[in-house]
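> Here's my sequence, what's the structure:
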Amino acid sequence: MTTLITAGQRLAWASVPRPSSIAVDKIAAALAMLVLGASMFAMWFGQVAGSAAPPAAGDASSQSRYAQRETVVSAYAGAPVYHRSDLKLQRPDGTDMTLKNMGWDGDSFYFPIDGGARVIRWSGAFGGMIDFLHNKAVTRLGKGAHGRKIKNGVIEDVETIGTLKGQPAPSPLHLTDLLERLEFTHGHNVLIPTALVRLVPLSPALRPYLGIGFGAAVPHVEVRFKGESPNRWTNEYQYAGPAFQVVAGIEMRIGRGSYYVEYKFIWSAIHAALTGGNSWSLKDLRSDWLPRWLIEPLAGLTEMPGDLWRQYSRWRSGTAPAEGTIETHLTSHEIVIGGGYVWPGAAPVTAGPVQP
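Prediction:
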């Protein structure tokens, strides 16, 4: 009886929108509006400044508060908090079901630590960023990333609709009755070009900024169903759909060092194929002319391009996924802390043409 009550309580808790989630959604929407508004204002200000009378040579006020073109390369670490989301599962065995309001965890500090790397090219108040973010997203099966044992692991019970192997899907469903593993732990990767705008500096060293970007989700899809043999497991990188982010941060400059704290709101679509395949790497080559000492260090770097090439080949040939598909979306809020190095440019950006 206690187990039934606990399952019911879990379902009731899962089905009710969290006030905190609603609040952060509103904050994210407000930040997106703020980014757009700041960008419009900055463009208007640039037009007004450009149409003003030419400044006198050497007049420091003629230059932008952010006067140099510069490139910043950095890395960062963070810990995402995910919203719940529905997951649609389709398989050739008669399974066509939706798991409602599933929870996701980050397992952020299990290696590799969640975070990312990025390159920013600034030109005055405006910048362009290439941002690669690696996070983990793990369903609640009582385990951590890669199936490792964790203390007090939570196993969820979720409502379902649809069919499981041709029969009405049980609802509620104890997740471990269906799955051994469903996660994106190498990871929930997104590559997002992002437009940035700097705001008025708080001091010469403290520089706030905002940004919005659109890109692609390239997760490592790891799915195992209960009782199925390893040749039916999926364990590979895939392009899964579009992604976007809104960022708001503050940067501190110390010499050539760039240090920052930043809030990220990230949404990505996940439409993944269940292929029954593993990541391809150089280790899979059977060659007498490639020495193992060369293959081993490079093997991990070849997994993502190798997997994406196989995915492209499947698309081109029209091959259907052997084990079906999963479809969901991941929405996260995250505070990241990072640091990097600044390469100043040679040409300053001025608010107007400089007299000879």
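
> can we go C-alpha only for contacts and neighbour counts from here?
Will do.

> residues in contact with stretch 244-253?
Residues from elsewhere that reach stretch 244-253 (C-alpha atoms under 8 Å, 6 or more residues apart in numbering): 28, 31-32, 192, 194, 205-216, 258-268.

> Secondary structure element holding L4?
Using DSSP states H and E, the element containing L4 is helix 2-15.

> Same check on E183?
For E183, the element it lies in under DSSP H and E is strand 179-198.

> That strand: what's the following helix or strand?
strand 206-217.

> now that next one against strand 179-198, angle please.
140 degrees (axes from the mean of the first three to the mean of the last three C-alpha atoms, to 10 degrees).

> how much distance is there from strand 206-217 to the middle of the chain?
In terms of C-alpha atoms, centre = their mean, to the nearest Å, the centre of strand 206-217 is set 13 Å apart from its chain centre.

> next one: stretch 324-334
With C-alpha atoms, centre = their mean, you get 10 Å for stretch 324-334.

> What are the buried residues along that stretch?
Across stretch 324-334, burial judged by 16 or more other C-alpha atoms under 10 Å covers G324, T325, I326, E327, T328, H329, L330, T331, S332, H333, E334.

> Please provide the structure for the following sequence as well, for comparison with the first:
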Amino acid sequence: MVKSLNIAVTAGFVALGLAAPASAEIELSFYGGSQSSPHSRVEGTAPGTGAPYSALIGWEGKSFSPPPYYGLRAMWWKPNNLGFGVELTHTKAYAPQSEMPAGFSRLEFTDGHNILTANVMKRWPDQWKFITPYVGAGIGLAIPHVDVFANGEKTYGYQVTGPAAKAIAGVKYDLTDRWAVFTEYQFTYSKNEAELEGGGTMSFPLITNAINVGVALNF
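Below is the predicted model of the structure:
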């Protein structure tokens, strides 16, 4: 699944490059930052027993612990400053030991609660000298790495768990004609349905609030 995800993102970046006319602009961005997730309820049937469970989880983000929180974005900007693109955000979520359902000893998405979206964005170049504000939104899929150990059953792997959406607002500062730095607020929401080894299931929404800092290359 990791290889397939990388191929899909790379293909999207290449497609943007091939589709862009000479008058358009391609922008590639990479960012890191700090992300957090509010409480959400996890429900389902327990692996091995089939017993129903429900727990309110106060997710921990641990943005800077390996593997860190990060994101990649490719945008095709048209002359009217409306942009279209793809984005992969590698968020993370850990359930505290004290809040897990009975029988669970591990419940986390540390190799990424990955959000893959198609984005639409609007920018206002050089609104304040070299500073460009922008906003955007995207819809796509949640592709988390489900890492769960419950009742002696281990689930460990990537799954496509449901729809996802995001909203973005930020500012970019031009260093040169090609390079820029930026900071932004990013909100993501996903509705997830995961399958667990041993016949278990898991259903939960996950929200992420993030402050990102990154670098952008234009060509």
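
> TM-score for the pair, please.
Once superposed, chain against chain, the TM-score is 0.83 (TM-score structural alignment, normalised by the length of structure 2); 194 aligned residues with a C-alpha RMSD of 1.6 Å.

> follow-up on the earlier one: how about the buried residues of stretch 324-334 of structure 1 in TSV, adding secondary structure and distance to N135 of structure 1?
Formatted as TSV, the buried residues of stretch 324-334 of structure 1 follow (DSSP: H, G, I helix; E, B strand; the rest coil; distance: C-alpha to C-alpha, whole Å):
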residue	secondary structure	distance to N135 of structure 1
G324	coil	25
T325	strand	22
I326	strand	19
E327	strand	18
T328	strand	16
H329	strand	14
L330	strand	11
T331	strand	12
S332	strand	10
H333	strand	11
E334	strand	10
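
> Show me the two of those residues that sit farthest apart.
Spatial extent of these (C-alpha to C-alpha) is set by the pair G324 and E334 at 31.5 Å.

> With adjacent residues omitted, what lies nearest to the counterpart of G115 of structure 1 in structure 2?
Correspondence of G115 of structure 1 to structure 2, assessed by TM-score structural alignment: Y70. Using C-alpha to C-alpha, 6 or more residues apart in numbering and skipping residues adjacent in sequence, the residue nearest Y70 of structure 2 is G32, 4.4 Å away.

> Was I right to think that neighbour contacts G71?
Yes. Using C-alpha atoms under 8 Å, G32 of structure 2 is in contact with G71, at 6.4 Å.

> sec struct for the residue nearest to Y70 of structure 2, please.
Under DSSP: H, G, I helix; E, B strand; the rest coil, the three-state class of G32 of structure 2 is strand.

> can you count the residues close to it?
Neighbours of G32 of structure 2 under the rule other C-alpha atoms under 10 Å: 21.

> Could you tell me where stretch 73-85 of structure 1 falls in structure 2?
When structure 2 is aligned by TM-score structural alignment, the counterpart of stretch 73-85 of structure 1 is residues 28-40.

> Please identify the buried residues of that stretch?
L28, S29, F30, Y31, G32, G33, S34, Q35, S36, S37.

> So the first one sits against M75, correct?
Yes. The pair L28 of structure 2 and M75 passes the contact test of C-alpha under 8 Å, sitting 6.5 Å apart.

> so what secondary structure elements neighbour the lengthiest helix in structure 1?
In structure 1, assigned by DSSP state H, the helix with the most residues is helix 19-50. If contacts are counted by 3 or more C-alpha pairs under 8 Å, 6 or more residues apart in numbering; DSSP states H and E, helix 19-50 of structure 1 sits against strand 179-198, strand 206-217, strand 241-254.
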